[in-house]
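# Here's my sequence, what's the structure:
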Amino acid sequence: MTERKRVIQTGWNLENSYARLPKSFFNIIKPNPVSSPKLIILNYSLATSLGLNGQALQSNDGIAVLAGNQVPKGTLPLAQAYAGHQFGHFTMLGDGRAMLIGEQVMPSGERVDIQLKGSGKTPYSRGGDGRAALGPMLREYIISEAMHALGIGTTRSLAVVTTGEFVVRENQQLGAIMTRVAASHLRVGTFQYVSKWGTAMDLRALADYTLQRHFPAVDAGGNQYLFLLREVIKRQATLIAKWQLIGFIHGVMNTDNMAISGETIDYGPCAFMDTYDPETVFSSIDIHGRYAYGNQPHIAEWNLARFAETLLPLLHVNQDQAVKLAQEAISDFTKLYHYNWLTGMRAKLGIFNEEVQDEELIEGLLSLMQKYHSDYTNTFLSLTFDTRWDVALFGSTEFAHWYELWQERLGRQKEQKASSHQLMRSSNPALIPRNHQVEAALEAAVKQGDYSVMERLLDVLKDPYAHSTEQIDYATLPAISNRPYRTFCGT
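Presented below is the predicted three-dimensional model:
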């Protein structure tokens, strides 16, 4: 069978529009073959939506592509250059362990990036080995697919393969490569790189490409670059509000980890909050709490201000006017975020309409949850089904008073109680990927080669709003520990 026939059978329909941008934006790279790749998990439903043949992807030729041993004919693999503020400090970066093999044009006509993460050294590796360990790649697979099921914008995971080789981190670990699917890998850091080291023409080329890629309906008669800034701000306001509503903590909100598309990207030291506390930090490297749960909206605004700075030469020929336009746009973020968050919180409490006192009611509940160390997800779940599992919180006179106010609030809207209950069911998940359950799945997979624990977890996470009996066990809280949960970036 010829190579061309194999490509058609698999369904790859790849293009490389990014490679038409200025050459300084990327480096063409060659595959870094691995010794004996083995498919660990394949996302069949995602493969189908991409127009790919799941069976063909499991063949030797299919796995060879997922492992980076070969690339579909006609593609031009590359590593993207970008920069970024990492914990507030600006530095040059780039795809140090990733290879963009191309953009898959789906049956719907939509274009998505296909990137191999852990595929080997690139010109941006900065002394690293360019590889990834199995545990972090499976972790990203689990969390990104959970985020997708929760209705939160995210990159997705098509597959994870082991390489048959080992990488050295804290110890020797089995190597792996994950295939990541993204609307694009354009980042705030991409614009920072071009703004710092490119020309004015380079910056305009990147902005034009971004508009064409993500905002093709823009009216070219207006200030299209101001439109770009405002649309990115809107998407991030929506995304961060959804993070907060679900209790998700990204852990490393550097500007290179903020996608222009509005998707969540890079699941390194991320986790979901158990006990409600705005100061919650999971990342082992975030020693000052810069990226704590309660700081995420502020950091998002700070990152967007850095994005706006890169666009100043395009916003207006007059520097002062450009700064004014940028500041006005950035000032909208807090308002947009607050609207999305408040709307989502109302839904979590079964509230359809708006009243001025709603925010006070919501903050009152959150304050009680923090005081009594209540679980974030399960508190809202208990309110949804009117169960009183948390004795400390629900047994307090303060909560009794709050509950009375809440019931009065529900009684002032025209919707019936059954409608409020349904709204809460669809807004409060039965489960999240609990940290201890994710760790149990990874330990079984990495240490014992047992993927059944992960497969069961993924299965119940597929529909978090089903509230099925199978999901009850996965809502169980972890045992109390004196050691705080810590996550690591995997590099």
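# For the rest of this, base every contact and every neighbour count on C-alpha atoms.
Fine.
# what comes up buried for the helix or strand containing Leu314?
Using DSSP states H and E, Leu314 maps to helix 296-315. For helix 296-315, a neighbour-count test (16 or more other C-alpha atoms under 10 Å) marks 296-297, 299-301, 303-315 as buried.
# And stretch 13-29, by the same measure?
Asn13, Leu14, Glu15, Asn16, Tyr18, Ala19, Phe25, Phe26, Asn27, Ile29.
# Name the residues that touch the helix holding Leu314?
Outside helix 296-315, the residues that touch it by C-alpha atoms under 8 Å, 6 or more residues apart in numbering are 188, 191-192, 195, 200, 204, 223, 225-226, 229, 233, 236, 240-241, 249, 253-255, 258, 291, 319, 322-323, 325-326, 330, 333-334, 337.
# Of those residues, just the buried ones, PyMOL syntax please.
To isolate the buried ones among the contacts of helix 296-315 in PyMOL, judged by 16+ other C-alpha under 10 Å, type:
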select buried, resi 188+191+192+195+204+225+226+229+233+236+240+241+249+253+254+255+258+291+322+323+325+326+330+333+334+337
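# Let's compare: structure for the following, please.
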Amino acid sequence: MTVHFPFQNSYSALPDSFFARVAPTPVAAPRLIKLNRPLAVQLGLDPDVLETPEGAEILAGKTVPAGADPIAMAYAGHQFGQFVPQLGDGRAVLLGEVIDKDSIRRDIQLKGSGPTPFSRRGDGRAALGPVLREYIVSEAMFALGIPTTRSLAAVVTGEHVIRETALPGAVLTRVASSHIRVGTFQFFAVRRDTDAIRRLADHVIARHYPELSGAERPYHALLSGVVARQADLVARWLLVGFIHGVMNTDNSSISGETIDYGPCAFMDAYNPSQVFSSIDEMGRYAYANQPRIALWNLTRLAECLLPLFSDDQEKAVAEAQDILGAFSDTFSNAYQAGLRKKVGLFTERDGDDALIQDLLDAMAKNQADFTLTFRKLGDAAGDPAADDARAQFMDPGAFDEWARRWHERTALEPQSAAERQAAMHAVNPMFIPRNHRVEAVIQAAVNNDDYTPFEELVKVLAMPFEDQPDYAAYADPPLPDQRVLQTFCGT
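Okay, here's the model as predicted:
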């Protein structure tokens, strides 16, 4: 059997300045760890063939499939606020694009496939731990209904990579609606290549915002579209307690997907200032800072698009500022609407925002678990005697005072207790990729070549809103000695 990818490549047809042509570096002994069979089918691929040794060689970069046009994409970026004029895919190769079952164009990229011209003295490889983390978290985000890149496969290479110690090497096959970033526009803006910016913007509109192609001012509409998607995306992150950890402009997707899962993490106890990333020493990308940083990144995108807005710099800046001004309301509306759903409010009344903020403040003060507080609140909506939500608070009385007001508010709506509970359980997950669980999976794989914990965790996280009694322990927060205080970048 032959592995067939129905490639229909468009990005590699752009000018050579957009990328470097480079093939993946062959590896010694690829072995498939995990194939995402449903995603393979969605992409029009044969999962049975991908699970053969020939398939593993392609997914590890040892063999380049027919029709592929492998490239490393060029981009720049602000990293923790400092501009780097050339970054690019230093350890990833885009094999090509396919049209999936829903007629959506998808990139298929190998991450950890060897050095490229953008590697900046790096080895271009990935260690097993970060590959497993990205597989777990990206697929969990998909199950949670959050726009995200996805993981098609994870393969061990039979080689080691050197970080602080020698670690098993691995390759992740990542799928995205594209890998175009704010930093891609910055790459050309810093070079004052307006023709390339226009070419890139036209490509993005055709690929991600086709409804804008006939707009009177398509580049203004493009910025507005990206602003709206990013505002909605970050609101969704906050509603599940997700912290990206490294929101550099080169990790900010133009399509509105979550991309580049490095030192990412989900909160246990609610803390707006929570930071896990070992490289975020100043808390720039803390949980509550993410909306502000998203707007900062979008402002950098707007700067790149100014030459397409008007030859009059002052006019272009004013127009961009007007578009960026919509971010705050778009984010706030999405976030507040999501919070109302999380606490089971079907209508909007004066005082709702303050009621919800009081809950969040009490959660922060009492170190209440973010995920379980909202999930167990759904139980209390169905049965006022249920007390698992109050058990999340160091001072249960703080919850009792708030719950009294909450019950008074919900009594003003006509929905039944069962309807409210079902609605709340549909938006408040029982299971998230808790850091201690992810770390345990990585340790079992790296130290013992044992992927049973990985398989089980992926299975549980595929149904985050179901109770799954057999796997109830996966919902538990960490014990004090299990807490993961820092997460690390894959490089």
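# Any idea what the TM-score is?
Once superposed, the chains reach a TM-score of 0.96 (TM-score structural alignment, normalised by the length of structure 1), with 484 aligned residues with a C-alpha RMSD of 1.4 Å.
# picking that back up, mean per-residue distance, the helix or strand just after the helix holding Leu314 of structure 1 versus structure 2.
Next helix or strand after helix 296-315 of structure 1 toward the C-terminus (DSSP H and E): helix 319-348. In the superposition with structure 2, the average deviation recorded for helix 319-348 of structure 1 is 0.7 Å (mean C-alpha distance after the TM-score superposition for structure 1).
# does the alignment partner in structure 1 of Phe454 of structure 2 count as helix, strand or coil?
Per TM-score structural alignment, the equivalent position to Phe454 of structure 2 in structure 1 is Met454. Following DSSP: H, G, I helix; E, B strand; the rest coil, Met454 of structure 1 is assigned to helix.
# Please tell me how far Met454 of structure 1 sits from Ala445 of structure 1.
Taking C-alpha to C-alpha, to the nearest Å as the measure, Met454 of structure 1 and Ala445 of structure 1 are separated by 7 Å.
# Also Glu279 of structure 1?
With C-alpha to C-alpha as the criterion, Glu279 of structure 1 and Ala445 of structure 1 are 31 Å apart.
# Of these two, which one has the most company?
Set side by side, Glu279 of structure 1 and Ala445 show more neighbours around Ala445, with 19 against 12, by other C-alpha atoms under 10 Å.
# contacting residues around the residue nearest to that one when sequence neighbours are not counted?
Distance criterion C-alpha to C-alpha, 6 or more residues apart in numbering; nearest residue to Ala445 of structure 1, sequence neighbours excluded, is Tyr451 at 4.9 Å. Contact analysis of Tyr451 of structure 1 by C-alpha under 8 Å, 6+ apart lists Ala441, Ala444, Ala445.
# ok, which stretches of the stretch 351-491 of structure 2 are helices?
Taking DSSP state H, counting those that start in this stretch, the helices of the stretch 351-491 of structure 2 run over residues 352-365, 370-382, 396-410, 417-425, 435-448, 452-461.
# Not counting its neighbours along the chain, what's nearest Pro484 of structure 1?
The nearest residue in space to Pro484 of structure 1 (C-alpha to C-alpha, 6+ apart) is Phe282, at 8.0 Å.
# mind checking how far the aligned residue in structure 2 for the one you found is from Pro210 of structure 2?
Alignment note (TM-score structural alignment): Phe282 of structure 1 maps to Phe276 of structure 2. As judged by C-alpha to C-alpha, Phe276 of structure 2 and Pro210 of structure 2 stand 38 Å apart.
# Neighbour count for those two, which is higher?
Neighbour comparison, Phe276 of structure 2 and Pro210: the larger count goes to Phe276, with 25 against 14 (by other C-alpha under 10 Å).
# Quote the end-to-end distance of stretch 140-157 of structure 1.
Stretch 140-157 of structure 1: ends 8 Å apart by C-alpha to C-alpha.
# chain center to that stretch, what's the gap?
Taking C-alpha atoms, centre = their mean, to the nearest Å, one finds the center of stretch 140-157 of structure 1 at 7 Å from the center of the full chain.
# now stretch 280-300 of structure 1
15 Å.
# which bit of structure 2 covers stretch 176-190 of structure 1?
Mapped onto structure 2 using TM-score structural alignment, stretch 176-190 of structure 1 spans residues 170-184.
# related to what we said a few turns ago, turn the helices of the stretch 351-491 of structure 2 into TSV, columns for distance to Gly256 of structure 2.
Shown next, in TSV, are the helices of the stretch 351-491 of structure 2 (distance: least, C-alpha to C-alpha, whole Å):
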stretch	distance to Gly256 of structure 2
helix 352-365	26
helix 370-382	24
helix 396-410	34
helix 417-425	26
helix 435-448	25
helix 452-461	22
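# Deepest-packed of these, please.
When the helices of the stretch 351-491 of structure 2 are scored by mean count of other C-alpha atoms under 10 Å, the highest mean neighbour count falls to helix 370-382 (a mean of 23).
# What helices and strands are in contact with it?
Judged by 3 or more C-alpha pairs under 8 Å, 6 or more residues apart in numbering; DSSP states H and E, helix 370-382 of structure 2 is in contact with helix 417-425.
# What distance do you get for the alignment partner in structure 2 of Ala200 of structure 1 to Leu306 of structure 2?
Alignment note (TM-score structural alignment): Ala200 of structure 1 maps to Thr194 of structure 2. According to C-alpha to C-alpha, Thr194 of structure 2 and Leu306 of structure 2 sit 10 Å apart.
# just to revisit the earlier point, quick check, the match of Phe282 of structure 1 in contact with Gln486.
Yes - counting by C-alpha atoms under 8 Å, Phe276 of structure 2 touches Gln486, with 4.6 Å between them.
# Structure 2: which residue goes with Ser35 of structure 1?
By TM-score structural alignment, Ser35 of structure 1 lines up with Ala28.
# what about the residue nearest to that match when sequence neighbours are not counted, how many residues close to it?
Closest residue to Ala28 of structure 2 apart from its sequence neighbours, by C-alpha to C-alpha, 6+ apart: Gly158 at 5.6 Å. By other C-alpha under 10 Å, 13 other residues sit near Gly158 of structure 2.
# Kindly state which residue of structure 1 is aligned to Gly158 of structure 2.
Gly158 of structure 2 maps onto Gly164 in structure 1, by TM-score structural alignment.
# would that match count as being in a strand?
Yes - applying three-state DSSP, one finds Gly164 of structure 1 inside a strand.
# just to revisit the earlier point, which part of structure 2 matches the helix holding Leu314 of structure 1?
Matched against structure 2 by TM-score structural alignment, helix 296-315 of structure 1 falls on residues 290-309.
# Right, I'll leave it there.
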